[in-house]
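*Asks:* below is the sequence, then the predicted model.
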Amino acid sequence: MDARIGIALDVALLVQHGNVVGWSLTDPGRYLTTAYAEPDPNPPSPSTRRLLTECLDLITTPGVDDVVDGDPAALARLQAADKALREQHQDRQRADALLDLISTYVQDYGNW
């Protein structure tokens, strides 16, 4: 990467060899929300940050391939993430956003 060009608070364009090749968000957990709700102004809890990483690992390649293929370890991780999000009492708005993110996978592949 040749440069990061800040375009808004916490958002930057990534430039390589004179071309925009992507963008970055400094703290994605801070902006987790459902539908059109305003993000919680408080920082995300440590458990929310951990669960965001876990959920993204489960719904992107190669993790999602393991979920779709019915890999027992991946399905156990999906079940554990779903359970942890449902039981999380603090940072509820963000936990609900993550539940929305993985709900289709839980419904389609998480029949345990």
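*Replies:* Yep, it's here. Computed from a prediction, not measured in an experiment: that's the story for all the values here.
*Asks:* okay, CA-based contacts and neighbour counts for the rest of this
*Replies:* Noted.
*Asks:* who does the helix or strand harbouring residue 12 touch, helix- and strand-wise?
*Replies:* Counting by DSSP states H and E, the element that carries residue 12 is strand 11-16. Helices and strands touching strand 11-16, by 3 or more C-alpha pairs under 8 Å, 6 or more residues apart in numbering; DSSP states H and E, are strand 3-8, strand 19-25.
*Asks:* I'd like these as a markdown table, with distance to residue 95 and mean neighbour count appended.
*Replies:* Shown next, in a markdown table, are those (distance: least, C-alpha to C-alpha, whole Å; neighbours: other C-alpha atoms under 10 Å):
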| stretch | distance to residue 95 | mean neighbour count |
| --- | --- | --- |
| strand 3-8 | 25 | 13 |
| strand 19-25 | 19 | 13 |
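*Asks:* take the one below as the second:
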Amino acid sequence: MTSGFAAPDPNPSSPATRRLLTECLDLVTTPLLDAVRRRDPAALAGLRTLGHKLRNQREDRNRTGALLTLIGDLVEHYAGRPTEQKP
């Protein structure tokens, strides 16, 4: 998993990154994505919480950065505040 045209990391992802990926997939699939689109406060809070977890994940920075881009875009679009991204 990468963002843009970066080469994928040949090393396996960490268990923490795999858990965060699962959380991301849960939030970007129906019905939770529908709740985000309706600007449901609980769904938006879940996006912000996930963005915070991704920013604080120290392993697999390239992978978590790609996930953070996705979640940050959703937060910016539906909640009106961008998720801060750190390298």
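*Replies:* Thanks, I have it. Keep in mind that this is a model prediction, so the values were computed, not measured.
*Asks:* tell me which of the helices and strands packed on strand 11-16 of the first structure sits nearest to residue 55 of the first structure.
*Replies:* Nearest of these to residue 55 of the first structure, taken as C-alpha to C-alpha: strand 19-25 at 17.0 Å.
*Asks:* near the equivalent of residue 78 of the second structure over in the first structure, how many other residues are there?
*Replies:* Matched to the first structure by TM-score structural alignment, residue 78 of the second structure sits across from residue 109. Neighbour count of residue 109 of the first structure, defined by other C-alpha atoms under 10 Å: 17.
*Asks:* kindly report the same for residue 89 of the first structure.
*Replies:* For residue 89 of the first structure, the neighbour count with other C-alpha under 10 Å is 10.
*Asks:* which residues of the second structure fall in helices?
*Replies:* Using DSSP state H, the helices of the second structure run over residues 15-27, 32-37, 41-56, 61-74.
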